[in-house]
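Student: No sequence on hand, only this structure:
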C-alpha cells in the first residue's frame, strides 16, 4: 500500500491555520512575560538575558507539546500531528529540536522553506525535511 493510502498529509492552508491558532495563545503569554519584565525592570525594557529566556521558554513549550501530543494546541484543534517520516511515530527529541531550529532555515530566504511544501510530493517544509518529519491530518472522530 502506498504512503498516501495510509496517511493523509496536511495541506498548506490547514498548517497555516494551525500556526495562527498557536499564535493566538502564544502571543498573550509572550506579552504577559514582557509586561512582567517591564515591571521588574522599572520600565527600562527587557534585558537581553530576559529576551533569550523568553525564546527558550517558547521553544520548550512547543517541544514539550510535540513530544507529548505530537502537536501544538493549534495542530490538535485541526487534528494534525507531527510524525516520524519513516514510521509514523513520535520523532525522538533530537529530531524535534532539529525541526524547531529548522524553522529558522525555513524562514530565512523570504519564507521559501515554508512554501516548499506546495510542490513537495510529501508536503514537507524544509524544517520537516531537516528533521525527517511529516505533518499528517487525522480523520474526524466518529466519521
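Tutor: Cool, the structure landed. All of these numbers come straight from a predicted model, not from anything done at the bench.

Student: drop to CA atoms for contacts and neighbour counts, all remaining ones
Tutor: OK.

Student: okay, now residue 43: neighbour count?
Tutor: For residue 43, the neighbour count with other Cα atoms under 10 Å is 11.

Student: let's bring in a second one:
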C-alpha cells in the first residue's frame, strides 16, 4: 500500500484502521512536539520577512568587533611585552579569538543569534522548517562563506538583490536570515 491509496488493506497495522475517521493530512512523519509548527511548515510563518543586506552587515560588524577587541588587545600586549611572557599572552589571544568564534557559531546554531543578530532583531534559521540549524551546520555555513569570497566577494553582496536575501553560503546550506522582531 502506498500513501494515499484509495483502497487500503484493512490488515495493514500501519494504515488507517477501519471504522476510524480520517486522521487529516498529511498523516505521515514524526509526532509533533507541542508548541512546534507542523512539519513542513516554517517556524517563522508561511511568509518570513527576510533581513536586508544592511542589517546583516551591521550584525556581522558588531560580532566581528566583539570578537576582535579581546583578541587584538591580547595580541597587542603580547607583542609589546615580547619574550616568553609575550608569547604566552599572544597564544592566549589566539585561544580567546578562536574560542569566541566557536561560541558565536554555537549560539547561531542553537538559537539563531549571536550578539549582533540579537541586537538587530534578526535570526539565522533553516529554510525548510524555520528552526535553528545546529552547531555543525553553522560551522559548515561558515566554511561555505569561502564561496562568497572567491568571485570578487560578490556572494557577500548577493543579499542586496536576491529575492530571499541569501548569500551563496545561505543557498548552499539552505538557510535564511529573517527578521524576528
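Tutor: All right, it came through fine. Being a predicted model, the structure only gives us computed values, none of them experimental.

Student: Superposed, what's their TM-score?
Tutor: After superposition, the two chains reach a TM-score (TM-score structural alignment, normalised by the length of structure 1) of 0.77; 138 aligned residues with a Cα RMSD of 3.2 Å.

Student: residue ranges of the helices in structure 2, please?
Tutor: 53-81, 83-111, 115-120, 135-150, 154-157, 168-173 (DSSP state H).

Student: Distance to residue 126 of structure 2 added to those helices, as TSV?
Tutor: Output for the helices of structure 2, formatted as TSV (distance: least, Cα to Cα, whole Å):
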stretch	distance to residue 126 of structure 2
helix 53-81	16
helix 83-111	10
helix 115-120	15
helix 135-150	9
helix 154-157	19
helix 168-173	8
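
Student: Out of these, flag the one nearest residue 180 of structure 2.
Tutor: Checking those against residue 180 of structure 2 by Cα to Cα gives helix 115-120 as the closest, at 8.8 Å.

Student: you'd agree residue 108 of structure 2 is up against residue 114?
Tutor: Yes. Using Cα atoms under 8 Å, residue 108 of structure 2 makes contact with residue 114 at a distance of 5.6 Å.

Student: Give the aligned equivalent of residue 77 of structure 1 in structure 2.
Tutor: Counting by TM-score structural alignment, residue 77 of structure 1 corresponds to residue 119 in structure 2.

Student: what residues are up against its match?
Tutor: By Cα atoms under 8 Å, 6 or more residues apart in numbering, the residues touching residue 119 of structure 2 are residue 59.

Student: any idea how far it is from residue 135 of structure 2?
Tutor: Separation of residue 119 of structure 2 from residue 135 of structure 2 (Cα to Cα, to the nearest Å) stands at 21 Å.

Student: hang on, the earlier thing: next one: the match of residue 77 of structure 1 relative to residue 92 of structure 2, how far apart?
Tutor: Residue 119 of structure 2 is 28 Å from residue 92 of structure 2, by Cα to Cα.

Student: Ok, residue 131 of structure 2 next?
Tutor: 35 Å.

Student: Which one of those two is surrounded by more residues?
Tutor: Counted by other Cα under 10 Å, residue 131 of structure 2 and residue 92 do not tie: residue 131 has more neighbours, with 21 against 17.

Student: I'd say that one and residue 113 touch.
Tutor: No. Using Cα under 8 Å, residue 131 of structure 2 makes no contact with residue 113, being 11.7 Å away.

Student: coming back round to it: wait, which of the helices of structure 2 is closest to residue 44 of structure 2?
Tutor: Of all the helices of structure 2, helix 83-111 comes closest under Cα to Cα, at 13.4 Å.

Student: buried stuff in that closest one?
Tutor: 86-87, 89-94, 96-97, 100-101, 104-111 (16 or more other Cα atoms under 10 Å).

Student: ok, now stretch 166-178 of structure 2?
Tutor: 166-170, 173-178.

Student: Could you do stretch 5-13 of structure 1 as well?
Tutor: Those would be 9-12, for stretch 5-13 of structure 1 by 16+ other Cα under 10 Å.

Student: how far does that stretch stretch from start to finish?
Tutor: In stretch 5-13 of structure 1, first residue to last residue: 21 Å (Cα to Cα).
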